[in-house]
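In: missing the sequence, but the structure's below:
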């Protein structure tokens, strides 16, 4: 089986020749299809008689002579593939792609291909210095230096399976989910990638994500970029994305926007969602209410354990249940607490009011975050219930929110001063 591996730079600028090795035209690009796995070349784009034409790959063979790659055409049959199909040089070379394994944005310096069974298939992208040196035509000098000094410049290839291109063409739009590979990344990694993209590509990628994935990523993105992304989308889409978030996360983002713009986004939400966010936005900075979440679980003290379990199954089957379950009376006044760990092992027929801890450490919504930090540190807690003046539970303050809202900004500010 004849298998030849080569790089795009090995053929760009060289002639496509006929069966007598006479030049037909300069190779300027390869047109590929994304429909199945690794891209497969459909046509060779050449410049002949001062105009570009696309030659059907079915009539082209690849030969290797004197360590040179030659594309030989048996018969020139022009194919009229749309310009919006992926062109390797135009759309991939020197462009940004997402390295899914390294979870970062990289620049493509060359493209590795393979000729097998008459097909040319894309294997990987070269993101290392060798790709640049190869295109400069100095590999002979590089190889000599490597032999003399007995060292090898490492090759940095990323398999096509492990990248996501940022190209948007007809072939990409045939996919059921554009940028589908990005959906498997952790939101924090996806946020880093979006931050690293150029402005235009950043907006295009973010717009293509579905509402839930976009919301999860937006929570992790730096505030100035959050604002930029929201300002560059329709208000209706912004409303849907922020409605998908927890109210406290949405409130934090909206507080970074101009009042009029923030209100226009809120007006596009369901009334209950918008009211919950507006309520959080009214709190003073550095108050407990400004960082508390409204995503917490309350159970009535009259419930048995089995009734509570059924309630949780019915209402929180697809939700993350917090570390603590809060027990309240009929007026939503906080009466006790049960850790999720303890709850799992309780007898089904026990009443919650008999098994709860009634000495509850709580904090008021208008108290300072400094007071919250003191309580969480003193009692070694992961979260604390937030109550109003009448001791109604109205929220929960999480340790990780304190880190995100207080310690991380201070640390970043410190790093900027040091640098």
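Out: Yep, that arrived. Because the structure is predicted, anything quoted here is derived from the model rather than measured.
In: When you work out contacts or count neighbours from here on, use the C-alpha atoms and nothing else.
Out: Will do.
In: can you give me the helices for the stretch 201-350 of the chain?
Out: Under the criterion DSSP state H, counting those that start in this stretch, helices of the stretch 201-350 of the chain are mapped to 211-220, 223-231, 235-244, 247-254, 259-266, 271-281, 305-316, 340-344.
In: Out of those, which gets nearest to residue 133?
Out: Closest to residue 133 of the helices of the stretch 201-350 of the chain is helix 223-231 (Cα to Cα; 35.0 Å).
In: buried residues in that closest one?
Out: The neighbour-count check on helix 223-231 (16 or more other Cα atoms under 10 Å) flags 223, 226, 227, 229, 230 as buried.
In: And here is the other one:
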């Protein structure tokens, strides 16, 4: 960015693509690293936290940024791919400075930080934060945005950034990352401090938090759940996929399991107990209890309407299961499966019972992981029915659950092993 160019608000840098000189994408910006300075001097912008395609987060010094333009960042092309580790003197802009309550020096009024702007110093490859966008009035909550005058002030016009804040909000941090997929937001949470992680989790709504929890490592799941009030923890577990919720419950002490189960809706609690009764790495332990179930007299139009549900994962939406009443798991007699592609080829008024695939053998709830993986590989399936000895459908196993359990236990935290020396992004 040339000297004299306009300032850049940091919220505009969240998720921005980073490219090398050849135009190949290196990764995306996930945070900015600054160093606070004494005597009210504006903080120096040290560099960017960049997430590579491998999910590894690295540090990109500002001295290696050659341009910030049109929603993209250009680098010199040489990166140190050593994993980013925050130093005690460093602060993360998104993770620690946004949503902070600071004080206007002139009036002593408390304000909330909404955004910060950075600019490049003349004739040097050095950057600093120069202005702060704040809102007057009370701090907002997860469900109500604060109202009040918003204004931009010089960095020197506020104090309070160097203090450890006990009740920092998360409203503006969440707004910065609102477009992220759950897995990417989970990655953001994983790299925050425990204090900040709890604040962000508290500000997420139940459904969003449930989606994010499903993507987090086990230790983070337990930590976050443990910091929620028990009533809310039960609500979040109900919003999770039943198999993921059961896995998380299974990691908690027995007395805590029972307290949370007692706070759930009876039907949801019954599903949890049923899933927890199976061994972890069996079809019964891996299945979800909420597949698409239809009666034989349902039409293709009915089936397509159910498949269109945006809350269904692609794997669960890939097929429906035709069963006799009752059509809640465990169902009446399981009759067979209808694949999504077959539904697209049939007239809407046709009955699903006329196109059911009854030749494919379902999984036994006690089938172990190798048998399940072999089933998916043999029949090129993305989901499979789980049926008990009486012929009732208990649930369905999806391919993502199989992969979760076949990968190493710490796969969410483990990234590709890259050379930790200075390497050029073009592989040279």
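Out: Structure received. The structure displayed is predicted, hence computed values, not measured ones.
In: TM-score them against each other, please.
Out: Superposed pair, TM-score by TM-score structural alignment, normalised by the length of structure 1: 0.61. Supporting alignment: 296 aligned residues with a Cα RMSD of 3.9 Å.
In: just to revisit the earlier point, going by distance to residue 6 of structure 1, which of the buried residues of helix 223-231 of structure 1 wins?
Out: Closest to residue 6 of structure 1 out of the buried residues of helix 223-231 of structure 1 is residue 229 (39.9 Å), distances taken as Cα to Cα.
In: What is the burial count for residue 168 of structure 1?
Out: Residue 168 of structure 1: 17 surrounding residues under other Cα atoms under 10 Å.
In: For residue 123 of structure 1, see how far away it is.
Out: According to Cα to Cα, to the nearest Å, residue 168 of structure 1 stands 20 Å off from residue 123 of structure 1.
In: Residue 349 of structure 1 too?
Out: As judged by Cα to Cα, residue 349 of structure 1 and residue 123 of structure 1 stand 62 Å apart.
In: What is the corresponding segment of structure 2 for stretch 205-224 of structure 1?
Out: With TM-score structural alignment applied, stretch 205-224 of structure 1 matches the range 200-219 in structure 2.
In: Quick one: residues in contact with that stretch.
Out: Contact with stretch 200-219 of structure 2 is made by 141-143, 169-171, 174, 182-183, 185-187, 189-190, 221, 224, 228, 232, 235-237, 239-240, 244, 248, 410, 412-413, as judged by Cα atoms under 8 Å, 6 or more residues apart in numbering.
In: again, only this time at 7 Å
Out: For stretch 200-219 of structure 2, contacts defined as Cα atoms under 7 Å, 6 or more residues apart in numbering pick out 142, 170, 182-183, 185-186, 221, 235-237, 239-240, 244, 412-413.
In: And residue 123 of structure 1, which helix or strand is it part of?
Out: Per DSSP states H and E, residue 123 of structure 1 falls inside strand 119-126.
In: What is that strand packed up against?
Out: With contacts taken as 3 or more Cα pairs under 7 Å, 6 or more residues apart in numbering; DSSP states H and E, strand 119-126 of structure 1 sits against strand 40-48, strand 110-116, strand 157-159.
In: Could you check which of residue 349 and residue 123 of structure 1 is surrounded by more residues?
Out: A count of neighbours by other Cα under 10 Å puts residue 123 above the other of residue 349 of structure 1 and residue 123, at 20 against 11.
In: From residue 87 of structure 1, how far out is residue 182 of structure 1?
Out: Separation of residue 182 of structure 1 from residue 87 of structure 1 (Cα to Cα): 22 Å.
In: hang on, I meant residue 242 of structure 1
Out: In terms of Cα to Cα, residue 242 of structure 1 sits 37 Å off from residue 87 of structure 1.
In: likewise residue 3 of structure 1?
Out: Residue 3 of structure 1 sits 23 Å away from residue 87 of structure 1, going by Cα to Cα.
In: who has more neighbours, those two?
Out: More crowded of residue 3 of structure 1 and residue 87, by other Cα under 10 Å: residue 87, with 22 against 9.
In: Counterpart of residue 319 of structure 2 over in structure 1?
Out: By TM-score structural alignment, residue 319 of structure 2 lines up with residue 324.
In: Next up, the contacts around the closest residue to that match other than its chain neighbours.
Out: Closest residue in space to residue 324 of structure 1, ignoring its immediate chain neighbours: residue 339 at 4.5 Å, by Cα to Cα, 6 or more residues apart in numbering. Contact analysis of residue 339 of structure 1 by Cα under 7 Å, 6+ apart lists 323, 324, 325.
In: No more questions from me, cheers.
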